[in-house]
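Trainee: need a structure here:
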Amino acid sequence: MTSITLMDSILPAEHRERLMGIAREVSFDTGTRLFEEGRRADRLWIVRTGVVALDLYVPGRRSPVIESLGHGELIGWSWHFPPYVWQFGAQVTHPVRAWEFDALAVREMCAADPEFGRAVAVWVGRVVAHRLHAARVRLLDLYGLHGSGNHS
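Mentor: Model prediction:
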């Protein structure tokens, strides 16, 4: 499955430019936890370089990595949907340079301009669909019953 990046045609150029107008450049070292599942989602990032692993809390087990995100990919979508709580965790696995955005500022931009808001919603929605599919596939791979397939 291919990734959904900011540079895709999902978000038109004029909306990308508006969004990038509030970006702040940040960097994170390997091992940095960007966020924890269940905590307040108040930021989002777009990866410039490096890799961030999304993981999922599984009681009694090590948190499996659901997906690794790299150049151009959105880190975080939970900021877009109430109650604004992270649905996954995220940890830097290779040093990251990224653009960081204040979630409240992006939501306010979306509310002020319905066309911009719709474009962002479609982009984030596609990311959510992709991530949920990736989580399902990864969890089936990790915890599915072996030998449960059709034996014709």
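Trainee: from here on, contacts and neighbour counts on C-alpha atoms
Mentor: Noted.
Trainee: Which residues belonging to stretch 12-30 are considered buried?
Mentor: Residues 16, 19, 23, 28 are the ones in stretch 12-30 that count as buried (16 or more other C-alpha atoms under 10 Å).
Trainee: Out of those, flag the one nearest to residue 117.
Mentor: Distance to residue 117, by C-alpha to C-alpha, is smallest for residue 19 among these, at 10.9 Å.
Trainee: wait, doesn't the closest one sit right on residue 105?
Mentor: No. Counting by C-alpha atoms under 8 Å, residue 19 sits too far from residue 105 to count as a contact (9.7 Å).
Trainee: rewinding a little: quick one: which of the buried residues of stretch 12-30 is nearest to residue 69?
Mentor: Looking across these and measuring by C-alpha to C-alpha, the closest to residue 69 is residue 28, at 14.0 Å.
Trainee: Out of the buried residues of stretch 12-30, the closest to residue 80 would be?
Mentor: residue 19 (14.1 Å).
Trainee: Okay, and which of the buried residues of stretch 12-30 map to helices?
Mentor: 16, 19 (DSSP state H).
Trainee: Make sure I have this right: residue 47 is in a strand.
Mentor: Yes. Assignment of residue 47 by DSSP: H, G, I helix; E, B strand; the rest coil places it within a strand.
Trainee: Would you do the same for the sequence below? I want to compare the two.
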Amino acid sequence: MEGLERILAGHPFFAGFEAGHLRLVQGCARNCRFDEGQYLFHEGEPAEEFFLLRHGRVALEIVEPGRKPVVFETLGEGETVGASWLVPPYRWLFDVRAMELTRAIGIDAACLRGKCESDHHLGYEMMKRFLPILTQRLHATRLQILDVYGKR
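Mentor: This is a model prediction of the structure:
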């Protein structure tokens, strides 16, 4: 197994993924490094890739003009960052900042969307893997809102 394919196969997101589909995804993948304080992406920017975290931690932030960013979740090794690549208009909905040196695999969104369109089984597998992530993030945000606004 080649380097990136081995890394992808070992990431929890791709546990049990079909080998042929993994090779397709590998064609869209690259290694990434983010230094502490560096942003992976900002709200409103094009969602051109998503990230599989291999090392380090990132903060998911909501920014209100004139105020400090609000961290609504932190993610670390073995987790996945960025689902906006799945839904038009393919724009990020929040900022993501590296809290420490972070290594990740970036998956090119346009590349993978094209492969998902050509192979609907691959597309279905990706959707099945992203839906629990989206549900978990929605739940985490809900808990944050209850924590902030529920204390009356």
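Trainee: Okay, and residue 151 of structure 2 sits in which element?
Mentor: Assigned by DSSP states H and E, residue 151 of structure 2 belongs to no helix or strand.
Trainee: And it? What does it align with in structure 1?
Mentor: In structure 1, residue 151 of structure 2 lines up with residue 146, judged by TM-score structural alignment.
Trainee: What number of residues are in the vicinity of its match?
Mentor: The tally of other residues near residue 146 of structure 1 (other C-alpha atoms under 10 Å) stands at 9.
Trainee: With residue 114 of structure 1 instead?
Mentor: Using other C-alpha under 10 Å, residue 114 of structure 1 has 11 other residues around it.
Trainee: Likewise for residue 66 of structure 2?
Mentor: 6.
Trainee: need the contact list for the closest residue to residue 99 of structure 1 other than its chain neighbours.
Mentor: Distance criterion C-alpha to C-alpha, 6 or more residues apart in numbering; nearest residue to residue 99 of structure 1, sequence neighbours excluded, is residue 25 at 4.7 Å. Taking C-alpha atoms under 8 Å, 6 or more residues apart in numbering, we find residue 25 of structure 1 in contact with 97-100.
Trainee: Find the helix or strand that residue 25 of structure 1 is a member of.
Mentor: Assigned by DSSP H and E, residue 25 of structure 1 falls in strand 24-28.
Trainee: For the residue nearest to residue 99 of structure 1, give its distance to residue 46 of structure 1.
Mentor: Distance from residue 25 of structure 1 to residue 46 of structure 1, counting by C-alpha to C-alpha, to the nearest Å: 10 Å.
Trainee: Then residue 8 of structure 1?
Mentor: 13 Å.
Trainee: okay, the two: which has more neighbours?
Mentor: Ranked by neighbour count (other C-alpha under 10 Å), residue 8 of structure 1 and residue 46 place residue 46 first, with 23 against 14.
Trainee: wait, doesn't the more buried one sit right on residue 96?
Mentor: No. Assessed by C-alpha under 8 Å, residue 46 of structure 1 is found out of contact with residue 96, at 10.0 Å.
Trainee: how far out from the middle of the chain is stretch 143-152 of structure 2?
Mentor: 26 Å (C-alpha atoms, centre = their mean, to the nearest Å).
Trainee: cool, stretch 80-89 of structure 2 as well?
Mentor: 8 Å.
Trainee: OK, contacts around the match of residue 151 of structure 2?
Mentor: With C-alpha under 8 Å, 6+ apart, residue 146 of structure 1 has no contacts at all.
Trainee: now swap in residue 110 of structure 1 and tell me
Mentor: 116-118, 120.
Trainee: Also residue 72 of structure 1?
Mentor: So residue 72 of structure 1 contacts 5-7, 46-48 (C-alpha under 8 Å, 6+ apart).
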